[in-house]
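>>> For reference, the sequence and a predicted model appear below.
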Amino acid sequence: MTSRFGFHPVALGVRFILELMALVCFGIWAWHVSPAALRYVAAVAVPLAVAALWGVFATPGDASRSGETVIATPGPLRFLLELAVFFGGAAALYAAGVRVPAAVLAGVLVVYHVLSWDRVLWLLKH
């Protein structure tokens, strides 16, 4: 019997929450590293830029998304992009000085990706 956890609606809901958390982490980081005059702009612009890249590059047929894409991206490259966004968010939070929540988030991301091994394998094969 094959696992389908990575494509299960509950797992996709968890993934969506993790995506939002990553974007918030990038916003927190941008707030901390930007000059006072640009903090509000940076705290909005950085997560928006990450979200735009996240949404544009996708692997056609990915059942965890709509299956459609703006720029068709090979699965292994998409997986690297996902790791960069998810773990980049945790790293950004750590760099902003929020160390314990960053470490917890990184741990949750590891567990999520291990449990979603079927989706990871799908990406690596496409």
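Yep, it's here. Numbering: from 1, shown residues only.

>>> use CA for all of it now, contacts and neighbours both
Will do.

>>> Where do the helices of the protein begin and end?
Taking DSSP state H as the test, the helices found in the chain are 9-33, 39-56, 75-95, 99-115, 117-125.

>>> So which other helices or strands are in contact with the third one?
Read that as helix 75-95. helix 9-33, helix 39-56, strand 57-58, helix 99-115, helix 117-125 (3 or more C-alpha pairs under 8 Å, 6 or more residues apart in numbering; DSSP states H and E).

>>> tell me the angle that helix makes with helix 117-125.
Orientation check (axes from the mean of the first three to the mean of the last three C-alpha atoms, to 10 degrees): helix 75-95 against helix 117-125 gives 120 degrees.

>>> so which of the helices and strands packed on helix 75-95 gets nearest G89?
Nearest of the helices and strands packed on helix 75-95 to G89, taken as C-alpha to C-alpha: helix 9-33 at 4.3 Å.

>>> Second structure for comparison follows:
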Amino acid sequence: MGSNPINLAIRFLLELAALLVIGIWGWYESESWIRFVLAFGLPIIAAIIWGIFAVLNDPSRSGKALVAIPGILRLAIELAIFSIATWTLFELGYSNLAWIYGFIVAIHYFISYDRINWLIKQ
């Protein structure tokens, strides 16, 4: 189910939401010019980490990996970025939205059990 087009679309939206929320959090963390660095830099760093470190032949991606890593490490990176996004929603005062986002992430991973098993075996 992890490669189902609807599930992949949900995953993509979750990824975009994570980058957006991390950027918004960065904006509100400072009143000075640093806010621009945080608002744009943190999401860019997260996107670079997400895009560069991958498992070879991952069916939910192109199968290519700029930097090949074990599946369990890839899973940890994904969960870390989604967890940071959930935490930043709490920090911004959107606790209900944080719970909803976290719940959708959990459901996504529950539905993607085949991909999780595949990642753990890699």
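Looks like it arrived, so ask away. Predicted model, so just to flag it, every value in this text is computed and none were measured.

>>> quick one: TM-score?
Here the TM-score for the pair of chains, by TM-score structural alignment, normalised by the length of structure 2, is 0.94; 122 aligned residues with a C-alpha RMSD of 1.1 Å.

>>> hmm, back to that, deepest-packed of the helices and strands packed on helix 75-95 of structure 1, please.
strand 57-58 (a mean of 22; mean count of other C-alpha atoms under 10 Å).

>>> Skipping its backbone neighbours, what lies nearest the residue mapped onto G63 of structure 2 from structure 1 in space?
With TM-score structural alignment as the matching criterion, the partner of G63 of structure 2 in structure 1 is G67. Leaving aside its sequence neighbours, G67 of structure 1 sits nearest to G61 (C-alpha to C-alpha, 6 or more residues apart in numbering; 4.1 Å).

>>> One more: W29 of structure 1?
Using C-alpha to C-alpha, 6+ apart, the closest residue to W29 of structure 1 is A96 (5.0 Å).

>>> from what I can see the one you found touches F26, true?
No: A96 of structure 1 is beyond contact range of F26, at 9.2 Å (criterion: C-alpha atoms under 8 Å).

>>> number of nearby residues for the residue nearest to Y101 of structure 2 when sequence neighbours are not counted?
Closest residue in space to Y101 of structure 2, ignoring its immediate chain neighbours: T86 at 6.6 Å, by C-alpha to C-alpha, 6+ apart. For T86 of structure 2, the count of nearby residues is 25 (other C-alpha atoms under 10 Å).

>>> Verify the stated contact: T86 of structure 2 with I100.
No: under the criterion of C-alpha under 8 Å, T86 of structure 2 is not in contact with I100, lying 9.1 Å apart.

>>> what's the aligned partner of A43 of structure 1 in structure 2 in contact with, if anything?
Taking TM-score structural alignment, the alignment pairs A43 of structure 1 with A39 from structure 2. By C-alpha atoms under 8 Å, 6 or more residues apart in numbering, the contact set of A39 of structure 2 is I22, G23, I24, W25, G26, W27.
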